[in-house]
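>>> Give me the fold of what follows.
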Amino acid sequence: MFLYSLVATMGLNGPGTTLLFVLLTILFIKWFHKPKQPWKSRLPPGPSALPILGNLFQVDRRATKKSLMKLGEQYGPVFTIWLGSCPAVVLCGHEAVTEALIERGHDFGGRYVLPVFKTLSNDYGIASSNGERWKQIRRFTLSTLKNFGMGRKSIEQRNQEEAQFLVTAIRNKKDTPFSPNLFLRFAVSNIICSLVFGDRFDYEDKRFLTLIEMISENMRVLSGPWIQMYNNFPTIMDFLPGPHKKLFQNVADLLNFIKQMIQSHKESLQKDFPRDYIDSFLIKMEEEEHKHDSEFIHMNLLWAIMDLFFAGTETTSTTLQWAIQILAKYPQVQEKIHGEIDEVVGSCRRPTVEDRAKMPYTDAVIHEVQRYIDLAPMGLPHAVTKDVEFRGYLIPEGTCVLPLLSSVLKGTSQWETPDKFNPNHFLDENGDFKQSKSFMPFSAGKRICLGESLARMELFLFLTTLLQNFVFKPVIDRKEIDISPVISGLADVPNDYEFYFISR
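Model prediction:
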């Protein structure tokens, strides 16, 4: 009766409930007959877990980070939860996260591939790979993106040009209120598209619109409770309908688009004149085609592009969405940035990266936006690369490790007002910008986001260009703007509001 009641609470009726009941029963029988693992007693402490279900009832699927933060208060900075029948060691607080990811980065530098990503990418590409594959593809990707301008003046100019396209698109709305989210995704995505595909897309391109909408939908699904259920019970969820099926279909459609782009590049490839990331990878594939163990194969190209396209589109554009909402809610902050822009940049030229050093308040606001919104509360899961002794516990090789970035970005010992938006967190007593070792929105250590420098440039140039040209004014009363996430999972997804963009 317990199992049948459980599946009924998941919102399934009729045949769906019966099927899930049967599958859970089979899994329970298998669990009780499997050999016990001697290392379990050396794992960090944590809440008691049920067979098969793990800590399903102690972790709120709609507010995972809050549940983990609360468990950290009870069990300490290193504790264990069970994702179904798999243990996950949670690192909570600045000291524990720093010790693991930075001081012992090699031991904690593996990637634990969640079942949903295993189903999707099968460990190909950058984000979900490990070992020699990850090292080679990441090293090649960083080198190639730098060759095509990442971190250099040329990519800064692309950002400046794209920011002007964004301004023009907003001006064409002629002071009518609208949600800027789609335009922000177009603009940010075009930067990574120029590096990977060698070109940008027009904002009126219907194919581009479809791709961007699919990426946005995927982020929402990945951050929702159904995917958390999938990661706990993949065998069961594969048999059931739900949003995860839409995710898989969207990814299949995105892969088809990428395959078409790769084929087009193959047909026009000139080995002596690579145009972009795809050309460079294709050339590397041909150079290593006779190596039986080469990692430069079609599937790694396909998924490296998917990783870059997804991360390069969604994370920065979502941060900009949050920034506009926060600045509309706090007009006094917006006014101070306007004053700094007027003083340093003026209205006759485009903002540059060099301006950032002369604009400490603007820089502080951007950093505080990233800290406050806590976009990726847990980042992507890590794994230990060998059996690891850590703070008196034994973590077996391959065990999932969840570095709770929220506990660093919102830690009470590191920040004066951790739960409030406060740019003074990044300003000293003289009003100069100050760094913080607890600023980890891009994670830390060996698995830190490879696009960090590009994202930082995009955030500064896009936001300052928008504020150079517009005042953000909400349609509703600014006090009613809710700057807490509407969905919190893999990412914290903001509410969707309309704004007036009033020309300055």
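>>> Only C-alpha atoms from now on, for both contacts and neighbour counts.
Noted.
>>> next helix or strand past the longest helix belonging to the chain?
Counting residues, the longest helix found in the chain (DSSP state H) is helix 298-329. Next in sequence after helix 298-329, counting helices and strands by DSSP states H and E, comes helix 331-344.
>>> Remind me what the next helix or strand after that next one packs against, helices and strands.
Counting by DSSP H and E, the next helix or strand C-terminal to helix 331-344 is helix 360-373. On a contact count with 3 or more C-alpha pairs under 8 Å, 6 or more residues apart in numbering; DSSP states H and E, helix 360-373 meets helix 298-329, helix 331-344, helix 452-469.
>>> Output these in a markdown table; the columns should cover distance to residue 92 and mean neighbour count.
Output for those, formatted as a markdown table (distance: least, C-alpha to C-alpha, whole Å; neighbours: other C-alpha atoms under 10 Å):
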| stretch | distance to residue 92 | mean neighbour count |
| --- | --- | --- |
| helix 298-329 | 23 | 22 |
| helix 331-344 | 31 | 16 |
| helix 452-469 | 23 | 20 |
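>>> Here is the second sequence; please produce its structure so I can put it next to the first one:
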Amino acid sequence: MWIRAILAAVLACLLILHFLKLLQAYKKYPPGPSVIETAAHLVRSGFRIHYDLFTEAAKKHGHVFTIWIGHYPLVIVSGVQAVKEALIKHSEIFAGKPVTPYFNAVAKEKGIVFSNGHTWKQQRKFGMSTMRKLGMGKKSVQNQIEEEAHYLVEAFAHAKGQPIDPSLLVANSVCNVICILVFGHRYSADDEEFVKLIKSVKYSTKFGGTFFHLLYEGFPWIMKHIKWPYKEAFSAVDFMLSHARREIEKHRAQPTPYEPQDYIDYYLLQMEKSKNDPTSTYDYENLLQCISDFFSAATDTTSDTLQWGLLLMVTHPVIQEKAQKEIEDAFGSSQSIVYQDRKKVPYTFAMVHEIQRFKCILLAGNPRVCLEDATILGSFIPKGSIVVPDVRSILYDPKLWETPLKFNPNHFLDKDGKFVDKEELLIFGAGARVCPGKDMAKSELFLFLTNLLRAFTFKLPEGVKEANTEPVLGMTMGPHRYKLCAVPRYSEL
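Predicted structure coming up:
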């Protein structure tokens, strides 16, 4: 009996100490919703973080507040002033990347997205310089995007105006751009290996923010021994890496090209050049993870944005028609469209930007780690804090946008109808961790959408009166699966 009493007393003391430790920790961070309020929100939203949590917290606690997920604090910076101060003014302080248990198991702090310090700086610098080199050759990235846009138009044309789900067609084209950049070749849409690659990329991306993902982050010492909820997620990652290994081995088996043709060529060459450099991080594991990063970061985000764009054309036929007329006046029915032509179609280019604003696919900006003590708008943020920029608070701010809750391309036009590039569109991040592939993503969105709108008018299938425009909640928020009709605008299609 007395043993039970002693154990109960010890347990009670431990709980009290843990509670006191949490209270002490709470005092270090900016105030925010209580653990109970956050837990209630997670239950209501099906154990996913909904962006309403940030909105309501900002109204109550100001532009810098803390959300506690269990005993893990997330400092949220909300509003244009706070986000810019963190990401731009204090760019180097907020350049760290949090390495959570799940993503540490997946990426092992390799590559670009989930690395820090010297590894991150070296891999990122090399990645960005290589992208620029690939974009300046005879077969530049721009030319390949234009070619993929034509393939996408052909794929839609095969449906002959009948209802189709555009998600796979769009994903094929976006993923092929990455394949050309990294592997040096594209795949046909019916290639089984390619189809499996796309599914693996999509699943690994969509797993982030799910209930089981959050469970792993909160209780890694338990969940790493419970395999079944994570079997498909880890299998998807393993397939992406094994596919990358096969492509690397193909490159190694071929004679060294006189001039590198793709990312793997450049990387293998760099590995050889720096093999005697003790500070070099150019190795096989980093190459694998960089390839995985390119696919994970670029495929699903751009694909989801394009799918939102097509859905918005269906639900806003007047805007669709206005863009089509501008495109037709500028290019006719057959002239090739290149990214440099965007100035000829300011309304359409503004519309592409408005799609990104109105249907932002990010729950929030990429989380950062505060590398030293910092103060944002008078709120102290301790070193080591995970800081999340609330990008949506900027994209729907009525002080910045005339009609923030409406799809309105005029947000990016001046009074004379000329395009205005607004720095408040922070969907690619800012500062030291700005997305290295943002220029390529912008080209894809413009070229794919303009070529599709020139070729087709998009409508709901007959009998379908309304489209679901609510997002699927997750770390990225794409549309629910839908069908549309791509009605050819010219007889030759």
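>>> Tell me which stretches of the stretch 351-493 of structure 2 form helices.
For the stretch 351-493 of structure 2, helices defined by DSSP state H, counting those that start in this stretch occupy the ranges 392-395, 438-455.
>>> and of those helices, who's closest to residue 240 of structure 2?
Evaluated with C-alpha to C-alpha, these place helix 438-455 nearest to residue 240 of structure 2, the distance being 20.9 Å.
>>> What residues in structure 1 pair up with that closest one?
Mapped onto structure 1 using TM-score structural alignment, helix 438-455 of structure 2 spans residues 452-469.
>>> mean deviation (superposed) between the matching stretch and structure 2, please.
Stretch 452-469 of structure 1 differs from its equivalent in structure 2 by a mean of 0.6 Å after superposition (mean C-alpha distance after the TM-score superposition for structure 1).
>>> still on that earlier bit, take the helices of the stretch 351-493 of structure 2 and write them to TSV, including distance to residue 174 of structure 2.
Listed next are the helices of the stretch 351-493 of structure 2 as TSV, based on distance: least, C-alpha to C-alpha, whole Å:
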stretch	distance to residue 174 of structure 2
helix 392-395	24
helix 438-455	8
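>>> For residue 171 of structure 2, find the nearest of the ones you listed.
helix 438-455 (11.6 Å).
>>> tell me the angle the closest one makes with helix 346-358.
If you take axes from the mean of the first three to the mean of the last three C-alpha atoms, to 10 degrees, helix 438-455 of structure 2 sits at 120 degrees to helix 346-358.
>>> Need the contact partners of helix 438-455 of structure 2.
Residues outside helix 438-455 of structure 2 that contact it (C-alpha atoms under 8 Å, 6 or more residues apart in numbering): 141-142, 145-146, 149-150, 152-153, 174, 298, 302, 305-306, 309, 320, 323-324, 327-328, 333, 337-339, 342, 348-349, 352, 428, 488-490, 493.
>>> Ok, stretch 308-319 of structure 1 next?
With contacts defined as C-alpha under 8 Å, 6+ apart, stretch 308-319 of structure 1 is touched by 181, 184-186, 188-189, 191-193, 215-216, 219, 369-370, 373, 375, 451, 455, 458-459, 493-494.
>>> Now check structure 1 for the residue matching residue 158 of structure 2.
Aligned counterpart of residue 158 of structure 2 in structure 1: residue 172 (TM-score structural alignment).
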